[in-house]
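Chemist: no letters, just coordinates:
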């Protein structure tokens, strides 16, 4: 039997941080919002040191500020320990469709961040601040972490609030950029 060569695109939704108890449970750090949405996917692909392994969740619950999960067939602490540090992946096609103007964080990472500037000639030129390295939650709003890249105006890292219509004026996934109204000196 020949395996299909088709590659299914996967997205990281969280990671297994440590063991919990002695009966094979693990603690999970979820990147989903809300955090329990990671439990909507009963089958995960775990990636650890380049190796992939498919597992199934058979029990899960909130614990403190996080989640604890029991993986099917994992009945002791030492087996659970082998999963620690694993990234939790699911197929991108399994993610729910978003409304127009909404984006998953993974879609924004790597996009160029452009700011409009009035040039001396009176026309608007776009300045490249850098690329989105990651996003952070701050409670009030999400924040783009913008790091310098080839062609950016300087070598600074910037934190730009992800406030649609106020700061973020345009997200263009096809062209690979986010246009912001932001002071480049900030």
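Modeler: Received it, and whenever you're ready, just let me know what you need. Bear in mind the structure is a predicted one, so any value in this text is a computation, not a measurement.
Chemist: okay, CA-based contacts and neighbour counts for the rest of this
Modeler: Noted.
Chemist: which residue ranges form the strands in the protein?
Modeler: 10-20, 25-30, 43-48, 51-63, 66-71, 87-91, 112-118, 124-137, 142-147, 158-161, 168-172, 177-180 (DSSP state E).
Chemist: determine which of those strands approaches residue 81 most closely.
Modeler: Closest approach to residue 81 among the strands of the chain is made by strand 10-20 (5.8 Å; Cα to Cα).
Chemist: presented hereafter is structure B, for comparison with structure A:
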């Protein structure tokens, strides 16, 4: 499952939700007919699909109407859920592009050829993305995902 964003809470009284996007072009999601909802750490097969009825971008947040969210109470209950799609549902990338999910599990090697571990995840910050790199023994490093470092 490729995580696209996180439901931040309700919008209005009709069951719309505010979604904090984790992608460069979140409006492209509106072309995906179905989204999946789940919680962090849940197995992909436990995520539940829902039809996307409407999706707009406002102030860097997506406002989405989902089939499974009927009213404001349901939208409040959905806060904190992750929004994702199976990798095969995403459009193909250009030669010099990738999805963050494609990086998870890749080995990180320094300029001396020493392994620093594998990518566990990415963190979006206002300045740049940050790689979470785990050494397999519980230690983690945070590496800025910028050309000077990567």
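Modeler: On my side now, so go ahead. On a predicted model such as this, the values are computed, not experimentally measured, just so you know.
Chemist: tell me the most buried of the strands of the first structure?
Modeler: With neighbours taken as mean count of other Cα atoms under 10 Å, the strands of the first structure reach their highest mean count in strand 25-30, at a mean of 24.
Chemist: of the strands of the first structure, which is nearest residue 37 of the first structure?
Modeler: Using Cα to Cα, the strands of the first structure put strand 25-30 closest to residue 37 of the first structure, at 8.3 Å.
Chemist: and the closest one, which stretch of the second structure?
Modeler: Aligned by TM-score structural alignment, strand 25-30 of the first structure corresponds to residues 16-21 of the second structure.
Chemist: so how far is the matching stretch off the chain centroid?
Modeler: How far stretch 16-21 of the second structure lies from its chain's middle: 12 Å, per Cα atoms, centre = their mean, to the nearest Å.
Chemist: of the strands of the first structure, which approaches residue 97 of the first structure most closely?
Modeler: Using Cα to Cα, those put strand 87-91 closest to residue 97 of the first structure, at 13.3 Å.
Chemist: for that closest one, which outside residues touch it?
Modeler: With contact meaning Cα atoms under 8 Å, 6 or more residues apart in numbering, strand 87-91 of the first structure is reached by 8-16, 41, 43-48.
Chemist: and it with strand 10-20, angle?
Modeler: Angle between the axes of strand 87-91 of the first structure and strand 10-20 is 140 degrees (criterion: axes from the mean of the first three to the mean of the last three Cα atoms, to 10 degrees).
Chemist: in the superposed pair, what's the mean gap between strand 87-91 of the first structure and the second structure?
Modeler: Following superposition, strand 87-91 of the first structure is found to deviate from the second structure by 1.7 Å on average (mean Cα distance after the TM-score superposition for the first structure).
Chemist: read off where that strand ends up in the second structure.
Modeler: Aligning strand 87-91 of the first structure against the second structure (TM-score structural alignment) gives residues 82-86.
Chemist: who are the packing partners of the longest helix seen in the second structure?
Modeler: Across the second structure, the longest stretch assigned as helix under DSSP state H is helix 72-78. In terms of contacts (3 or more Cα pairs under 8 Å, 6 or more residues apart in numbering; DSSP states H and E), helix 72-78 of the second structure is packed against strand 2-11, strand 16-21.
Chemist: so which of the ones you listed comes closest to residue 88 of the second structure?
Modeler: With Cα to Cα as the criterion, residue 88 of the second structure lies closest to strand 2-11 of those, at 9.4 Å.
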